[in-house]
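Enquirer: requesting a structural model of the entry that follows:
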Amino acid sequence: MHNSAIGKIPRPEYAEWMNSIGERIRAAMRAVSMTQKQLAERVGMTPDALSRVLSGQRGLAAVELAQISRELDADMHELVTGEPDPHRLVLSARHQYDHETGERRLDGASGDRVLLENIRLAYAQAGKVPAARQLHHDVEGARALLRSDFVRPFVDRLAEIDVDVVRLNDLSTAYSFLVEERPVIVIPGTGNWFYENWSLAHELAHLSLGHHGVLKGAPGYEEREAAANDFAAELLLPSEFMHSVAWQDLGLPELAELVWERGISTEALRRRANALGLVMSPPVADAVLLSTQKLLRRHWTGARYGDPITQRMTEAGGRRFPSWLKAAHLEQIAAGAIGKGTLAWMLEVSADALEVDEPAPAEELDDTDLDKLLG
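Expert: Below is the predicted model:
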């Protein structure tokens, strides 16, 4: 009988589906230069079992599929359906760059995955994502959107042009991606505002230039990283401005003021000047070899009251999520659509201690009510 054959002899459409999965797994193996034998060993399958999977003669258990997608760094949804997961984040990242060797690295990417997945979940639970305006594709257009005095309130100015900024401790580097069509930049909370500003400018470049999936090993990633860094350099330290500075006559208090106002590090300033062929006086050249904090603590005279250096550090270390995203979670919680766990995580508070507008818990039926309900 036909029913007795179900599960023993694959139907034609099932066999065709398994063949297509096998082809996509082969393509993912080629993309990471992994052999069939290596993949089988890593996922705990015999070479023969994997061979039958790839030829469409054997199915895959869910755990096997998950292991294969993890080892190949592939989208499991895409392996199964042939279509990208609509909820998957297509990340671009700010790579670490070794100026001696010219090598770009992403040393902490694997450790960032859990935090990035939590961010993805926060957006997925929010419901409708607000539309965002179109970004300009050049530095001057970006500067016009941000307005000339954007450096000190950089994060807020990005929010004004519909670029979300998330700041979290324990991230290894900065990332950017789109949620639907809304641009998002994620930055580590380091307390170093000068590192943060360059990260924001770098990731804004990826978004403005239409870069998606700029990760080590992706086609063209080195060229796109270089383009993003050039964009960031011109946004924060424009060539015209750099050439206008009298580097031979600049005093150290004026140098410190420049570093403070431009929101950049001494290293970034030194490398930008070198790239533009600008020659500094010996005292200035020595001063930009100091750490940013040391230069400012020793030579900056702009503080009128309090400790603005420490205040700026504090601002660059605080956890941050977009206001609209937190408001959307409050609405979803009030409607009973989601719990408050993700909002509590965004706020870095205990979910039990977080008091929000929630639907009243359903009342339990006692025996009398249950008898009435059942007739």
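Enquirer: when you work out contacts or count neighbours from here on, use the C-alpha atoms and nothing else.
Expert: Noted.
Enquirer: give the other helices and strands that the longest strand seen in the chain contacts.
Expert: Across the chain, the longest stretch assigned as strand under DSSP state E is strand 182-188. The helices and strands touching strand 182-188, judged by 3 or more CA pairs under 8 Å, 6 or more residues apart in numbering; DSSP states H and E, are strand 164-168, strand 175-179, helix 193-208.
Enquirer: here is a second sequence; please produce its structure as well for comparison:
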Amino acid sequence: MKALIFLVFGLLSYFFSGQTYPTLDNDKLLLYYQTIHSAEKHIIQNEMREALSQYKTAFKMNAKPPAKDIYNSMYVAIELKDKDFANKQYEVMRCFQYPFEEDFLAKNKGIIAPKNKKCKNKLNTALIVKLDSLFELDQKYRLLSKGDYKKVQKEMTLGDSIASTRLLELIEKYGFPTEYEIGLAGIRPKFLHKFYFIIWHQSAGNAYSPQRVNFSPYLQKALNEGKIIPEYATFLMDLNNGTNFFITDAHDLRSKTNHVVLGEKVEYLECCYINKFYYPENRSPEQNEKIIQNFARINARRTKIGLSILDEMVQKGIHRAKNPNTPFLFPDARVRVQVITNEEAEKQFLIQYMKVK
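Expert: Sure thing, here's the model as predicted:
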């Protein structure tokens, strides 16, 4: 009961917040992202022809589409055996130096035929080297700590301060880096550029390394220039500002596992569970009315900044969790792993979460 009361308080807190929230003021980009969300919706419904049509429409609006969209559209074309479009997108990803799996070409023999043409975009090698060195500094003491950050707090705080201020200098000098300048070599999962982690660690609520730089104004500018996708911009801005403008606890999607070892692949996952308040029958009439209003407000915020609505986000998460080998990447498909090792932990988990219907 306490957990549910806390959840309601968290959901209703938006009504009493006088803070302003960021928006995407570029109408052309807004339409682009709406079209991309339509394509992704078709993907999870296995409507590949419709998805490819939406991607082609979207790319006419954006001369430099994000790598995530190029990548997903390539795989849609592969499934449809549209060789021309698949190879066109493959060449773009190759020029980004994307680290394809070793067996990628073998798996797609007969569809992907590399031409290795000269790349149109030229990567900024000097900038790549500088960003990589800052990422190494950001990670150095986190890796040495093996999870015990208190042990290296002083060194980590100093490292974060240096990395964040130098990153700020690079952004002011070169603009906000994208795959068109720094490529995708050594990219983290879900197309997270390594320097994003430096911004991540400037969280307003970081208990181990106090915030030195708030990158929100630079993220807002980059968003409106199409240099960062809304999913990452909103996530990082919320972290930097200590806000939670675009998500609710009721949309918290989880998979269960009974065994996990740090650094190793999870052996068993059971998908999918969601907070009970996601379903109206688990709310009182008074709660239901207020929560529906709150969902509408948050969906309005999400739409104005180029995100998909909350329910579509959940559906992407379910699709990703139920299809772990799918090649498609949806950055807003958030599914947390819940480790449950005994009956009491299971009991407590099921107080707040239930199987997705």
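Enquirer: work out the TM-score between the chains.
Expert: The TM-score (TM-score structural alignment, normalised by the length of structure 2) is 0.23; 137 aligned residues with a CA RMSD of 6.5 Å.
Enquirer: related to what we said a few turns ago, just send the helices and strands packed on strand 182-188 of structure 1 back as a markdown table, with mean neighbour count too.
Expert: Output for these, formatted as a markdown table (neighbours: other CA atoms under 10 Å):
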| stretch | mean neighbour count |
| --- | --- |
| strand 164-168 | 22 |
| strand 175-179 | 24 |
| helix 193-208 | 24 |
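Enquirer: possible to save the ones you listed as TSV with distance to residue 252 of structure 1?
Expert: Below are these laid out as TSV (distance: least, CA to CA, whole Å):
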stretch	distance to residue 252 of structure 1
strand 164-168	33
strand 175-179	35
helix 193-208	18
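Enquirer: out of these, the one nearest residue 158 of structure 1 is which?
Expert: Relative to residue 158 of structure 1, the nearest member of those by CA to CA is strand 164-168, separated by 6.9 Å.
Enquirer: report the angle between the closest one and strand 175-179.
Expert: Our comparison of strand 164-168 of structure 1 with strand 175-179, counting by axes from the mean of the first three to the mean of the last three CA atoms, to 10 degrees, yields an angle of 130 degrees.
Enquirer: and strand 164-168 of structure 1, what does it pack onto?
Expert: Strand 164-168 of structure 1 sits against helix 154-160, strand 182-188, with contacts defined as 3+ CA pairs under 8 Å, 6+ apart.
Enquirer: out of the helices and strands packed on strand 182-188 of structure 1, flag the one nearest residue 327 of structure 1.
Expert: The closest of these to residue 327 of structure 1 is strand 164-168. By CA to CA, the value is 13.8 Å.
Enquirer: what ranges do the helices span in the stretch 201-350 of structure 2?
Expert: Ranges of helices in the stretch 201-350 of structure 2, per DSSP state H, counting those that start in this stretch, are 216-224, 230-241, 285-305, 310-322, 343-352.
Enquirer: ok, the stretch 1-150 of structure 2 next?
Expert: Counting by DSSP H, counting those that start in this stretch, the helices of the stretch 1-150 of structure 2 are 2-12, 27-44, 48-59, 67-79, 83-95, 104-107, 125-145.
Enquirer: returning to that earlier point: which parts of the longest strand of structure 1 are buried?
Expert: For strand 182-188 of structure 1, the buried set under the neighbour-count rule, 16 or more other CA atoms under 10 Å, comprises 182-188.
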